[in-house]
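A.B. asks: Generate coordinates for the sequence data below:
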Amino acid sequence: MRPGQGLLPLEKAPLVCSLLLQAPPGEFAQVVQDLRALVHDEELLRREAARVGAWHSKNHFPPVQINEHTVLVTRYNDLGGNRFFDPQDKLSFAFYHLSGVASEYRLHDVLLDEGELQRGALHKGLKEYVSCHFPTGNCCVFRKNARKTQIFVACIEAHQYQPSGCWNGLWKSDWTLALTPVTTQVTGIFLLQMHYFNGANLHVTVSKSVSEPLNVTDQSQLSIDFVKLVKAEDTKLHMAILENMQALSEDIWGKNLRRKLPITRTFINWNRLLNEQPL
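C.D. replies: Alright, predicted model coming up:
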């Protein structure tokens, strides 16, 4: 009996869904392909892949190239029916979550008022920051209306997918600004995911939420202050991760592993071993 053949369809579906939900960033299509060889139920796999694939994409902000600029696929520009909004060119497009391909572009009307000018200023400032500090980074700023309150959501993603090197990594964050007179509260959510699978299966997930006040004066100053806030919080998280990884490396290599090695009465260059560990 081949793997998966002994399970009923109602038993397979939760297992398939669970495994798809655990797919690391950049590996969803590969997980679907691997499951195809296990479950032997193409109809069920297509149904679950389509359903979970939409969640997976909107949760990991995959970038799409449209007219020589990049748009992120997120829940903030989701128009329903697998269509998404490009705030730069004012277009909507269909996105196929399994292949990562965008098509079927259509014009999407947007009111060019003061709120849209503010969104454009935020996007410009954030794009300059991301271009300088994230070699493979992308960003988008989306606008939402809640009665009379202007709400902007800024999304950042930077990834390195190196399956040939047996590792993949994603850094993403989204920032919500609900503009109110004088002062507004900025809420940010970070998510960092790494997967290393060279002779092991190591998953690392780091998440963090922040909330800070921001003064509101004019469009240009708001954009400058917002980028400063994002940069400061990015740096804090980056430094904290480096410190924790260094402490973890020293604990594993310098203490736990060293105690388990045989006594040979020879010196081991632990710094060299640490430096030779693949990133």
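A.B. asks: going forward, measure contacts between C-alpha atoms and count neighbours the same way
C.D. replies: Will do.
A.B. asks: where do the helices sit along the chain?
C.D. replies: For the chain, the helices defined by DSSP state H cover 9-21, 28-39, 42-60, 114-133, 219-251, 257-260, 270-275.
A.B. asks: quick one more, to check against the first:
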Amino acid sequence: MSSTIEFASSFIEGAPPGELADVVADVQALTSEEGDLIPSLAPAFERYNEAQLTTVKLPGSSQEVIVSEFNKVDGNRYFDPESQTSFEIDHITQLDQTASAAQSAPLESQNAELIKSLLKSLGIHAREHYPSCSYGVYPIENDSAVAILLVANRYSPNNFWNGRFRAIYQVPVSSSSTNVTGKIHVDVHYYEDGNVALNTTKSVDLSVPSVSAESIISRIATAERDYQEELNRAFVRMAEGAFKGLRRQLPITRQKVEWEKVGGYRLGQDISGGKGR
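C.D. replies: Below is the predicted model:
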């Protein structure tokens, strides 16, 4: 049984963006002879939700807040400093993306003013560049640092793709100048007539002249822009090099692929001669 739970947990923790419910259904089908294993997978669900910066709606609100290790209070309870609310989630049944047992919880931190300023600047940056995003700033390490989190999800199951952008930064606040460290994660899953996944992680180490919200968010915005441009260049190189090398010179249509127009092809359909939808 333990090996089955370990096996099933790896499936849960490896679920692509927006597809956790599908993975859960597959796990249930694959382990039906073992009985209901889902309750035993609670630790895997918790690790997945915290690592993927899962978002949930606060009761009676359309606002989505982040679930992470940085804003965990105790057990299954988490804290959102912007709304100054603590809330609870059931990691196993969280697929409906709704929190429960919301309570007023004032921000208690010696860095409260910095956190509020960061939330304001981060909100402007997030809304300008990331549709359907959630963000948060949390005191960590006994108030010696703050964590800055941003997650943006884009799901298009009708077009067979889902994607998630996650950025996690940590900023020490004990000196007048500091470094912002963290990681940017981009996960995209495309599964029309195939199964292609893009999983990238970019480490970030930014020098910031002063511990102020404006300078910190400005450097973060520049780093994210640079990484996006880096990814765009990588896609161009892949289309002109590695991707082309993976294909036969003549596909089954017996016609050469026009690689300069590769962005207009629908993978597995136009190239194979199938009809588009």
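A.B. asks: if we can go back for a sec, closest to residue 86 of structure 1 out of the helices of structure 1?
C.D. replies: With CA to CA as the measure, helix 114-133 is the member of these nearest residue 86 of structure 1 (12.5 Å).
A.B. asks: List the contacts of the closest one.
C.D. replies: Identification of contacts with helix 114-133 of structure 1 by CA atoms under 8 Å, 6 or more residues apart in numbering yields 137-143, 150, 152, 154, 156, 219-220, 222-224, 226-227, 231.
A.B. asks: again, 7 Å this time
C.D. replies: Taking contacts as CA atoms under 7 Å, 6 or more residues apart in numbering, the residues outside helix 114-133 of structure 1 that touch it are 137-141, 143, 150, 152, 219-220, 223-224, 227.
A.B. asks: which of these sit farthest apart?
C.D. replies: For the contacts of helix 114-133 of structure 1, the maximum inter-member distance is 26.1 Å, found between 137 and 150 (CA to CA).
A.B. asks: If you count surrounding residues, which of these two has more?
C.D. replies: With neighbours defined as other CA atoms under 10 Å, residue 137 of structure 1 and residue 150 compare such that residue 137 has more, 20 against 17.
A.B. asks: The residue mapped onto the more buried one from structure 2 and residue 215 of structure 2, how far apart?
C.D. replies: Aligned by TM-score structural alignment, residue 137 of structure 1 pairs with residue 133 of structure 2. Going from residue 133 of structure 2 to residue 215 of structure 2 by CA to CA, to the nearest Å gives 22 Å.
A.B. asks: now residue 182 of structure 2
C.D. replies: 16 Å.
A.B. asks: Compare neighbour counts for these two and give me the winner.
C.D. replies: For residue 182 of structure 2 versus residue 215, neighbours defined as other CA under 10 Å are more numerous around residue 182 (19 against 16).
A.B. asks: Can you tell me the closest non-neighbouring residue to the more buried one?
C.D. replies: Sequence neighbours aside, residue 169 is the residue nearest to residue 182 of structure 2 in space, at 4.1 Å (criterion: CA to CA, 6 or more residues apart in numbering).
A.B. asks: burial of the one you found, as a residue count?
C.D. replies: 20.
A.B. asks: what's the counterpart of it in structure 1?
C.D. replies: Looks like residue 169 of structure 2 aligns to residue 175 there (TM-score structural alignment).
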